[in-house]
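# no FASTA, just this:
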């Protein structure tokens, strides 16, 4: 072997070692911050002051979460004088969105409550906002996306390429359909279409009832698109433009809440892997592996949220813009 070949081999070995130690270091950092977070993070929906307005933050993908429901129930039983719910979410599963809507509706029955849509209150995020009798949105927030979808991967062509065939025995043609291993039959597509239409009718009815729209008004907003906060006011999707200060002013004027009360964050028992400092560490780890797109997703939605994005299927109330490169 020539000296030049030896140098090339040595360089390759060195690169492999550097990659290994980068990944190992990133994993060690993640493990350390998880341990610190588990020790330092308060869990269980903790009140930071009974004489303060409680701020509830609903961020990222919405999915079923019993701990969040229980935390909101504890908030309803507390001495908190009022609640401001901040929503910044593209939605998620229809079941999770309905669960959150029901929990917020029960909370509203016990406490004066107002919703503030910050950057995004779309689809399932808007379902959650409908629990409030008053919705405030920032002018450039995105609101709406009234609709549902059922999505699933179909890897039929891929299986043909690699020479894999999936065999199955099932009790009836529509059992486990669609399965992604074969083309979707017309019968299966019709069954899914019926599911989508039924859930869409529920969503439309909820919007019409909660926002007091007639049929003509509903048709203008229920085609799946999103609207800016400015547009949403005119379309009756939201009540007022503004931020938290506008929400407080409404509570003072309409619900007789004392004007000098502070606002404190109410913790909804976040999943440990969704905490901000862990998101950052995980993002660094994925960057070290050269997976920058996943790193950006982790930074935005957390580890669980990024995993959900990669495996979202079934019935969704979700606004999904085209992914950026």
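Arrived safely, thanks for sending. Quantities reported herein were computed from a predicted structural model and do not represent experimental measurements. Numbers count the residues shown, from 1 in each chain.

# all contacts plus neighbour counts: C-alpha atoms, from now on.
Fine.

# residue ranges of the helices in the stretch 151-300 of the chain, please?
Using DSSP state H, counting those that start in this stretch, the helices of the stretch 151-300 of the chain run over residues 156-162, 186-211, 215-221, 229-234, 244-255, 276-288, 292-310.

# output the longest strand belonging to this protein.
As far as residue count goes, and with DSSP state E defining each element, the longest strand of the chain is strand 113-122.

# packing partners for the helix or strand following that one?
Next helix or strand after strand 113-122 toward the C-terminus (DSSP states H and E): helix 124-129. Using 3 or more CA pairs under 8 Å, 6 or more residues apart in numbering; DSSP states H and E, the elements in contact with helix 124-129 are strand 83-89, strand 91-93, helix 94-108, strand 113-122.

# turn those into JSON lines, columns for distance to residue 38 and mean neighbour count.
As requested, the helices and strands packed on helix 124-129 are exported to JSON lines (distance: least, CA to CA, whole Å; neighbours: other CA atoms under 10 Å):
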{"stretch": "strand 83-89", "distance to residue 38": "25", "mean neighbour count": "25"}
{"stretch": "strand 91-93", "distance to residue 38": "26", "mean neighbour count": "27"}
{"stretch": "helix 94-108", "distance to residue 38": "25", "mean neighbour count": "21"}
{"stretch": "strand 113-122", "distance to residue 38": "29", "mean neighbour count": "27"}
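
# can you redo those as JSON lines with distance to residue 26?
Shown next, in JSON lines, are these (distance: least, CA to CA, whole Å):
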{"stretch": "strand 83-89", "distance to residue 26": "29"}
{"stretch": "strand 91-93", "distance to residue 26": "30"}
{"stretch": "helix 94-108", "distance to residue 26": "33"}
{"stretch": "strand 113-122", "distance to residue 26": "31"}
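
# out of those, flag the one nearest residue 128.
Among the helices and strands packed on helix 124-129, helix 94-108 comes nearest to residue 128, with 4.6 Å by CA to CA.

# any idea how far residue 20 is from the residue lying closest to residue 47 once chain neighbours are set aside?
What sits nearest to residue 47 in space, not counting adjacent residues and going by CA to CA, 6 or more residues apart in numbering, is residue 266, at 5.8 Å. Residue 266 is 41 Å from residue 20, where distance means CA to CA, to the nearest Å.

# against that first model, consider the following:
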């Protein structure tokens, strides 16, 4: 009889626990929907009235389809009267920078666009800034690093130590060159160098077209060097010193109403992507966004491929 009573008590406890967790799960879902609704409604309300759009471009630059689509939506939105690109990037892939550069140029043909540099706008980051019609940088910002880079590992020495030998049959000597599994031939080096110089010439041409500098003046500063905002102003790589206030002031000088609010156009996110990672990040003490986790670890730079326009201060990372 006692055993039967214990079983009933255990069942009641289990039911109470299940009821509790069902209520918690329901509350989490309701809260997530509320947060998402508020986010969507707030964005819609802010974007429906006339405003200045702000877009943040930070971290390592890749070919970012979502960012390109966002810039296109801004260009097609009548309530956006001007744009501030807030840039804080060491650069990234040259193709990624080129794609964003071209989209910013289309945007600048429709609305006044200015760049506001934070800590860093180097290499592809500076390429994107130069696509705007006005660049504002902090006095201590890092600007420049105009150039192109191609890097690849050479593990042939390690293979020799391990007793591993690579066998290959190729249609021509330069197929799949350079290879990390053997020393680079002179012909392969010349091929890569030719490609690098061609892309470098293109990059210099972009800066020449966009800045009040002759090609000869651009070449003098396009040796991979970086400059402070103060130095960059002297050599005309930026137009003014300051921050968001100065960037907005330039837009006002182009005819925008000084009372217009600055509204950040963020990446579109679903309720689950906004709320669930937020909870997990608080418990684990890590960034809520998976890409941010990679950025914290510095791992995103490992996966860069192709020609690079990137600058980092540490010698153990990619550098111009």
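Yep, that arrived. All figures in this text were calculated on a predicted structure; none of them were measured in a lab.

# returning to that earlier point: more neighbours: which of residue 266 and residue 20 of the first structure?
Using other CA atoms under 10 Å as the criterion, residue 266 of the first structure and residue 20 rank with residue 266 on top: 23 against 14.

# map the more buried one onto the second structure.
Superposed on the second structure with TM-score structural alignment, residue 266 of the first structure falls opposite residue 265.

# what's the burial count for residue 209 of the second structure?
Quick note: residue 209 of the second structure (other CA under 10 Å) scores 14 neighbours.

# ok, now the one 4 residues further on?
Other residues within reach of residue 213 of the second structure, judged by other CA under 10 Å, total 15.

# what's near enough to touch it?
By CA atoms under 8 Å, 6 or more residues apart in numbering, residue 213 of the second structure lies in contact with residue 236.

# next one: the counterpart of it in the first structure from residue 232 of the first structure, what distance?
Taking TM-score structural alignment for the superposition, residue 213 of the second structure sits opposite residue 213 in the first structure. Using CA to CA, we find residue 213 of the first structure at a distance of 13 Å from residue 232 of the first structure.

# for the helix or strand containing residue 37 of the first structure, packing partners?
Counting by DSSP H and E, the element that carries residue 37 of the first structure is helix 3-40. Helices and strands touching helix 3-40 of the first structure, as assessed by 3+ CA pairs under 8 Å, 6+ apart, comprise helix 276-288.

# which elements pack onto the helix it packs on?
Applying 3+ CA pairs under 8 Å, 6+ apart, one finds that helix 276-288 of the first structure contacts helix 3-40, helix 292-310.

# assign residue 55 of the second structure to helix, strand or coil.
Secondary structure, DSSP: H, G, I helix; E, B strand; the rest coil: residue 55 of the second structure is strand.

# which ones are touching the spatially closest residue to it that is not a sequence neighbour?
Among residues not flanking residue 55 of the second structure along the chain, residue 85 sits closest, at 5.0 Å (CA to CA, 6+ apart). Residues near residue 85 of the second structure by CA under 8 Å, 6+ apart: 54-57, 113-116, 129.

# across to the first structure, which of these hold up?
Retained in the first structure (both residues aligned by TM-score structural alignment, their matches' CA atoms under 8 Å) from the contacts of residue 85 of the second structure: 54-57, 113-116.

# reformat those residues as TSV; add distance to residue 175 of the second structure.
Below are those laid out as TSV (distance: CA to CA, whole Å):
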residue	distance to residue 175 of the second structure
54	45
55	41
56	40
57	36
113	44
114	44
115	41
116	43
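
# give me the neighbour count for residue 169 of the second structure.
Residue 169 of the second structure is flanked by 7 other residues according to other CA under 10 Å.

# measure the residue nearest the centre of the first structure to residue 323 of the first structure for me?
Central residue of the first structure (CA atoms, centre = their mean): residue 61, 1.1 Å from the mean position. Residue 61 of the first structure sits 16 Å away from residue 323 of the first structure, going by CA to CA.

# what's the answer for residue 30 of the first structure, then?
With CA to CA as the criterion, residue 30 of the first structure and residue 323 of the first structure are 27 Å apart.

# who has more neighbours, these two?
Each of residue 30 of the first structure and residue 323 has its neighbours counted (other CA under 10 Å); residue 30 has more, 22 against 6.

# neighbours around the nearest residue to that one once chain neighbours are set aside, how many?
Leaving out its chain neighbours, the residue that sits closest to residue 30 of the first structure by CA to CA, 6+ apart is residue 281, at 5.5 Å. Residue 281 of the first structure has 23 neighbours, counted by other CA under 10 Å.

# now residue 148 of the first structure
Residues near residue 148 of the first structure, counting by other CA under 10 Å: 25.

# now swap in the one 10 residues further on and tell me
In terms of burial, residue 158 of the first structure registers 11 neighbours under the definition other CA under 10 Å.

# do the same with residue 15 of the first structure
By the criterion of other CA under 10 Å, residue 15 of the first structure has 12 neighbours.

# understood, closing this out.
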